[in-house]
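Enquirer: Provided below are the primary sequence and the corresponding predicted coordinates.
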Amino acid sequence: MSEQLAEERASARPIPGQVGGRAVMLIPRRDPGTDESMLPPDYQRIIAAVRQAAGPVMAREVGEGVGVDVSVKAKLEPLRGKLVRLVDRGWLQKLPDGRFTTRL
């Protein structure tokens, strides 16, 4: 049984879903045995940028790391939403001062 579960987790990829008639990528919850390869490429780059930082980072610093034009607030807010989504699903941690860091 555990082998079957391991195989299912290994083959599980994020699947497109529908929200309000629009296609969206479903971000899986982080469980033991899951790794970042289950995330869409954008989210993998975000986690890599947070991990490469010397310490906790603000959304603006992550944006610079992934190539988002941080001078335009309208381009930074979707990135902030992705960061919060990663926090909600257990991939990242948000500190009380608004900075983001990886979970141990």
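Expert: Looks like it came in fine. Numbering: from 1, shown residues only.

Enquirer: contacts and neighbour counts: CA atoms only from here.
Expert: Will do.

Enquirer: tell me which stretches of the protein form strands.
Expert: 16-19, 22-25, 92-94, 100-102 (DSSP state E).

Enquirer: so which of those comes closest to Leu76?
Expert: Of all the strands of the chain, strand 100-102 sits nearest to Leu76, with 14.6 Å by C-alpha to C-alpha.

Enquirer: contacts for that closest one, please.
Expert: If you take C-alpha atoms under 8 Å, 6 or more residues apart in numbering as the criterion, strand 100-102 is touched by 47, 50-51, 55-59, 83, 91-95.

Enquirer: about what we covered before: between the strands of the chain, which gets nearest to Pro32?
Expert: Among those, if distance is taken as C-alpha to C-alpha, the winner is strand 92-94, at 14.3 Å.

Enquirer: just list what that closest one packs against, helices and strands only.
Expert: The elements that strand 92-94 packs onto, with contact taken as 3 or more C-alpha pairs under 8 Å, 6 or more residues apart in numbering; DSSP states H and E, are helix 73-88, strand 100-102.

Enquirer: want to compare, so here's the second one:
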Amino acid sequence: MSSLEKIAGRRAELDELAESLAKQLAEVDAEREELTAAERVLRRLSEQEAEAAGQDAGLPQQVQVAGRSVLKVPHRREVVDASALRGDYRRMLQIVQAAGGPVMVKDVGAELGIDVVVPGRLEPPRGKLSKLAVRGRLYRLPNGTFTIRA
């Protein structure tokens, strides 16, 4: 075997080794990027947990998932406190409490200043009242009226 053949053979071996190492390096880089992303997510979660621990226990936690708010109406706790609710939900709960008995969606809509003659206008309050019922803050009667859960 001549020197040129030996050099060509060694060059081919080194080319194969370089190709193999390049593949391994690409795999390592991809895994490092995944670890970096996981580290960022864990940091965000730990920051949110730290903020939640510092918040008042009666207030709902504000958690962002994929840039969207989660759980606008918190689950009912031992003490039903309207201050744990946000905006319209708190107002609707106060309206139902003030009614002292079963209340229809159109009555709540009228108290909120919604035009109750147009049926489509009552769907957002109906949905919010239903959420309050699902979360245990209100009770929905079979006839579609809502009352405070005892």
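Expert: It's in. Given the structure is predicted, the values throughout are model-derived calculations rather than measurements.

Enquirer: ok, back up a step: mean neighbour count, the strands of the first structure: which tops it?
Expert: strand 100-102 (a mean of 22; mean count of other C-alpha atoms under 10 Å).

Enquirer: circling back to that earlier point, same list, the helices and strands packed on strand 92-94 of the first structure, but as JSON lines with distance to Glu3 of the first structure please.
Expert: Below are these laid out as JSON lines (distance: least, C-alpha to C-alpha, whole Å):
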{"stretch": "helix 73-88", "distance to Glu3 of the first structure": "28"}
{"stretch": "strand 100-102", "distance to Glu3 of the first structure": "29"}
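
Enquirer: most tightly packed of those?
Expert: strand 100-102 (a mean of 22).

Enquirer: which residue numbers in the second structure go with that one?
Expert: Using TM-score structural alignment, strand 100-102 of the first structure lines up with residues 146-148 of the second structure.

Enquirer: check stretch 40-52 of the first structure too.
Expert: Counting by TM-score structural alignment, stretch 40-52 of the first structure corresponds to residues 86-98.

Enquirer: pull out the buried positions in that stretch.
Expert: Within stretch 86-98 of the second structure, the residues scored as buried using 16 or more other C-alpha atoms under 10 Å are 89-93, 95-97.

Enquirer: ok, now stretch 51-62 of the first structure?
Expert: 51, 56-62.

Enquirer: number of nearby residues for the aligned residue in the second structure for Arg9 of the first structure?
Expert: With TM-score structural alignment as the criterion, the equivalent of Arg9 of the first structure in the second structure is Ala57. Ala57 of the second structure is flanked by 10 other residues according to other C-alpha atoms under 10 Å.
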